[in-house]
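Enquirer: Please work out how this folds:
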Amino acid sequence: MHDVAAIRAAHPIAATVATAGVELRPSGRRLVGLCPFHRDRDPSFVVYPETASWFCYGCHAGGDVIDFVARISGTSFRETAAQLSQGLPALPSNVVRLPARPPAARLDAASSAVVEATVAHYERALVKYRDVRSYLVRRGISVETARRLRLGYAAGGLARQLRSSGLRLEAAERLGLTAGNREPFTGRVVVPDLDVQGRATWLTGRALAACGPRYLNLRAQSPLLGLAGARLVGPHAVVVVEGPFDWLTACEWELPAVALVGTHASRLALAALRSFRTVYLALDADGPGRRASAQLASALGSRALTVALPEGAHDLNELGQRRGGRDAFLAALAEARRRQEESWQQSERTHLNRAV
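Expert: Below you'll find the predicted structure:
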C-alpha cells in the first residue's frame, strides 16, 4: 500500500494541475480555471489548496492529486499512486487558458463627441430643475452621487447646443438623440455610462411622466452600465443588478456594481463578468429577475452568488429608499457568501471521503 498522505504532501494539487496546462486564477482561498475534462466555457474547475483537493462544478469530477493525475493520464488509482510515489510522471499537457477580457465596443469619433456633448448639456440642465433633483433624492440618490455620475435632465435645446459646438447632427440622428425637430429624450432623467476618464460613452433616459416607454436607450450597443467604474475598484467582486436606478443605489452605497439594463446578458457582458472573481447576482425579486439570475448563475459557474433581497423589496432601488436598506443589503451579501462556503465545504467533505 502506498502512503496516500505522503503522496498528497509531495505533490501540491495546484502545482500539479498547472503542470498539466490548466491556467488557474485566485478566488478567495480557492483557485479556479477551465476544466480539462470537458468542454468548459466558464471556469467550473475549482482547486482547494488547503484540503489538497479539486472539484469541477460542470462535469462533477473531483478528488485529490492522485485522482487528477489518474484521470488526465488514463491510469488507475493504484497505478497512479505507484507512479507518484516515485515522482511526478510526464503529464499530457492540454493547455487550458482562461478567456481574456473582451475589447470594449467603441463608437466612432463623431458619435463619441456627440454623446459626450449631449451628456454635458443634460448635466448642466439638471442644475436648473429643482423638482428633478428632488425626484432623485426621493429615489435615494444624493446630489453628490448625481454630480459624481454626471446625471442629467433632458430639457430640450440639444440640437442647437450641438450646432453651436460645431458638431454635425447626423450622428445624433443615428444614435436616436434627435429625430427631425424632436428630441426623444425630452422629459427624462439621463443616466450616462462613463469610461475610466469620466467621459460619457452611452446613456439611457428614465421618463418622469407616465407616457411612452419607462426607459429609452441610446441606439448603440448596450453595455454593462458601470463596468469601467467597477473595474477601477478591482477584480475581486461586483454586484449585478437589473436597472439603472438599482445601479445608482449601489453607487450611492459605494459598492462596485454593474447593471444589465434589463434581464438579458450578452456574450460580451458575460465575458466581462467572468473577469471578476465573485459576482453577486442581485436582480429583481420577480419571475423574470429570478429566471435571469438562474441563467446567469449557470453561465458564470462557481464565481456567481445569488443574493436574496430582504423581504418585501422588489429591487435594489426600492430597498435603497428604506431606512437601514444598505445594512440589510450588506447582510444579504454576507448570507450569500455563507451559503456558498457551506456548499463548498460539503463538496470538499464528500470528495475527500471518496478519496480516502
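Enquirer: Please count neighbours and contacts with C-alpha atoms only from this point.
Expert: OK.
Enquirer: Distance from the chain centre to stretch 191-205, please.
Expert: Centroid displacement of stretch 191-205 relative to its chain, using C-alpha atoms, centre = their mean, to the nearest Å, is 17 Å.
Enquirer: end-to-end on it?
Expert: Using C-alpha to C-alpha, to the nearest Å, the end-to-end distance of stretch 191-205 comes to 6 Å.
Enquirer: swap in stretch 209-217?
Expert: By C-alpha to C-alpha, one end of stretch 209-217 lies 17 Å from the other end.
Enquirer: Another sequence for comparison is provided below:
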Amino acid sequence: MSNGRIPDEVIGAVLKHHDIVDVVGRYVHLSKQGHYMKGLCPFHSEKTPSFTVTPEKQIYHCFGCNAGGGIIQFLMAIEGYSYPEAIRHMAQEAGLDIRIDSSADTGSQHNPEKAKLFEAYELAGKLYQYILKNTEQGKEAMQYLRARGLSDKLIDTFGIGYAPPQWETLTQLYERRQFPLPLMEQGGLLSVRQDGQGFFDKFRERIIFPIHDWKGRLIAFGGRAMGDKQPKYLNSPETMLFYKSRSLYNMHLARPQIRKLRQLVLFEGYMDVIKAWAAGITNGVATMGTALTAEHAEGIRKQADEVIVVYDGDSAGQTAAYKSIPILEQAGCVVKIAIIPNSQDPDDYITNNGSERFVREVIETAVPSIKYKLLYIRKNYKLQEDGDKLRYIQNALKLIADVPSPVEREHYAKELAQEFHYSYEVTLQNLNEIRLQSEKNNRFGDNKAKAWNNVMNDATPRVRTPSLLKAYHNAERQLLAIMMYDPEMTRYVEEHLGDQFNVDAHAALAAHLYAYFAQGYEPNASSFIAMLQEEQLERLASSIAMMGNSHGVNHQVVDDCIKEIKKYPQQQLIQQKREEMIRAERSGDIIRAAHIGSEIISLEKQLKSS
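Expert: Here you go, the predicted model:
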C-alpha cells in the first residue's frame, strides 16, 4: 500500500520511534483510567473529558467531536501540518535521516499559484526592508521608527520595511523577474489602474509590517502611514494565502513561548506586540485591528490554555475586550483582562512607564473575566442612587450566577455583599434563586453550542439523542472491528462479502483492510490508520478501533454479521415494493397491486430462508 510518494517502510520506521502518550501528552493533560488515558479534547471546548488515548493501539479518539486517528493525524490536526510535514517533523525528533520527496506533499503549498505568491511576498518583504535600511527614501521612516522606540534589532526581528511613494517600484521589479502581474493583483500586492490598463503598487509611502502564517511564511502586509495620510493603517486584502478571521500577527515568533507557558497575550496591533516583545512579553500576538473571531479563538485554544487580553485602555478597547471574553471562553480558554489606566494603549504605556512597570502593573495584575465583566457594567450605573445601585447588584448577581466554580461564585458574592453592606446570606439566597431560574429556562450542559457535549451532572440534555444505528450498520462496524485485528477473518470476509457493505465509508475501509493485509502487514491500528490519509476514513477507523476485537470472535459471529449486511438490500427492495403496491391501490390498479403483493411474498420467503 502506497501513501502518496512516502514509502510505507518510512511511515513504519517513524511510528516505531514515537509513543502516542508522549506526543499527545505535550498538548493534553492525560490521566490514566484503566487501559486508557483520558483528558479534555484540544479540538473542541469541553469540561467533561471525552478525549481518549489508547496506548496499546497507539490511537486517540474523542467521543465528543469524533476526532481520531494515530500520532500522525494528531500532529496534523493540532499543528496544521500536511501529511509529509508531520512525517518529517517526527523523523527529525527521532533523529532519523529520512528523505521525503517534496512532491509527495499534495497540499496547498504545491498549488503553483500559491507557491508563486509565497515567492512574491518574500521578494516584496526583502525589497521593503532594503529600502528602509539602505536608501535615502527610507531615512524618514527609519527616524520615525527609532523615535517610537524601536531598535535596529527589533526592526530586523520583525522584518519591518518601507514602501516608497513611487507608484511602480514593486510592479517594475515583478515585471523584471517575470512574475504574472494579474496574479500579484489577486494576491493583494498590486492594484489595477482605473482604466484597466496596467498595474501599480498597493502599498506606497507606508511603513510595512510583514504578516506571516504560523510556519513563518510571509502571507500579507500591514502598512502604516507616518503623517496624516488616510487610512492610517492599510492591510492586505483577503487572498488565497491570507484569511483575516484566522490569522494572528506574530504567531510564528511567539508560538514556542506560547506552547511552553500554555499562555497567550492578545493585543490589538503590530506596535503593541513589538513593544511588548522588547519588554520581555514574547508570547504576544495581535488580531491586526480586526474583531476577534471564533476561528481566531479556536486556533488560540490549540496553543494555549490561558489568554491575557491587553487591548487599548480607551472606551473602544474596553468594549472590544469585553466582547472577546465569550468568544475565547466558548473555545475553552481561561480568560484574564489587563486594565491599562488613563485610556493608554500598550505601546504608549510602555513608552511612558517602562517595560518593568508594564509587566508588573498591567500583565501580572490582569483580572479574571468575571471581575472584568463586573467592572465593565459598573460604569453604566450611578451607584450613589438607590435605584441604579439595586439594578447593578441584580445584574452583577446574574453575571456571578453564570460562573461555573462554586468557590468563585462565593468569593464574588461576598465581595458584592461587603461593598454594599448587605447580608451575605441574603445575597447568596438571591444568587441561588437566579441560578435555579436559569437552569429551569435553559437546561443545557457543558457546551451550549455543541449538542454532543451537553452533559450535566444532575439532568439529561434537552437535545434529542440520535436514534440507534440500524442492525446492518452495527453489523458492518462490528465486522470491521474484527477485521482490523484479524488478517484471517479479513480474508474470509473478502471472500464471502467483498464490497457489499451498505455504507460507502465502510466499503472503502474494508477495501483498505483487504489491501493492507494482502501485503503482509501485521495487525496494527495505528499503522493502518496512518496509511489511509483521508480524514473521514481516519476518524471512522479510530472510532471502530476503539471497539476492539473482544467479541468472542469465531466464524459464526462473522457469518451472522455478513448475513445481516446482505439482508439489508433485500429489505430495502421489499419496502420499495410495498410503497409501489400502495400507490397502485390508490390509483385503482388492483391487478398491478395484486401482482406486486405476490412479489413481496416471494421476496419475504427468500429473506427468511437466507
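Enquirer: Mind checking the TM-score on these two?
Expert: With the length set by TM-score structural alignment, normalised by the length of the first structure, the two chains reach a TM-score of 0.67; 277 aligned residues with a C-alpha RMSD of 3.6 Å.
Enquirer: What separation do you get for the residue positioned nearest the centre of the first structure and residue 196 of the first structure?
Expert: What sits nearest the mean C-alpha location of the first structure, by C-alpha atoms, centre = their mean, is residue 273, with 3.6 Å. Going from residue 273 of the first structure to residue 196 of the first structure by C-alpha to C-alpha gives 17 Å.
Enquirer: Check residue 21 of the first structure too.
Expert: 34 Å.
Enquirer: ok, now which ones touch the alignment partner in the second structure of the residue nearest to the centre of the first structure?
Expert: Alignment note (TM-score structural alignment): residue 273 of the first structure maps to residue 300 of the second structure. Neighbouring residues of residue 300 of the second structure by C-alpha atoms under 8 Å, 6 or more residues apart in numbering: residue 264.
Enquirer: and with 10 Å instead?
Expert: Residue 300 of the second structure makes contacts with 246, 248, 251, 258, 262-264, 266, 285, 294, 306-307, 328, 331-333, as judged by C-alpha atoms under 10 Å, 6 or more residues apart in numbering.
Enquirer: same check, this time on residue 181 of the first structure
Expert: Contacts of residue 181 of the first structure (C-alpha under 10 Å, 6+ apart): residue 159.
Enquirer: Going by neighbour count, list what's buried in stretch 101-113 of the first structure.
Expert: By neighbour count with 16 or more other C-alpha atoms under 10 Å, stretch 101-113 of the first structure contains the buried residues 111-113.
Enquirer: A helix includes residue 64 of the second structure, no?
Expert: No: Residue 64 of the second structure is assigned coil when assessed by DSSP: H, G, I helix; E, B strand; the rest coil, not a helix.
Enquirer: residues near it, how many?
Expert: For residue 64 of the second structure, the neighbour count with other C-alpha atoms under 10 Å is 20.
Enquirer: What residues of the biggest helix by length in the first structure count as buried?
Expert: Counting residues, the longest helix in the first structure under DSSP state H turns out to be helix 325-355. For helix 325-355 of the first structure, the neighbour count (16+ other C-alpha under 10 Å) marks 325-326, 328-329, 332-333, 335-337, 340, 344, 347-348, 351-352, 355 as buried.
Enquirer: Which of the residues you listed sits closest to residue 147 of the first structure?
Expert: Comparing those against residue 147 of the first structure with C-alpha to C-alpha places residue 326 closest, at 20.6 Å.
Enquirer: quick one: the closest one and residue 251 touch, right?
Expert: No: contact criterion C-alpha atoms under 10 Å: residue 326 of the first structure and residue 251 do not qualify, at 11.2 Å.
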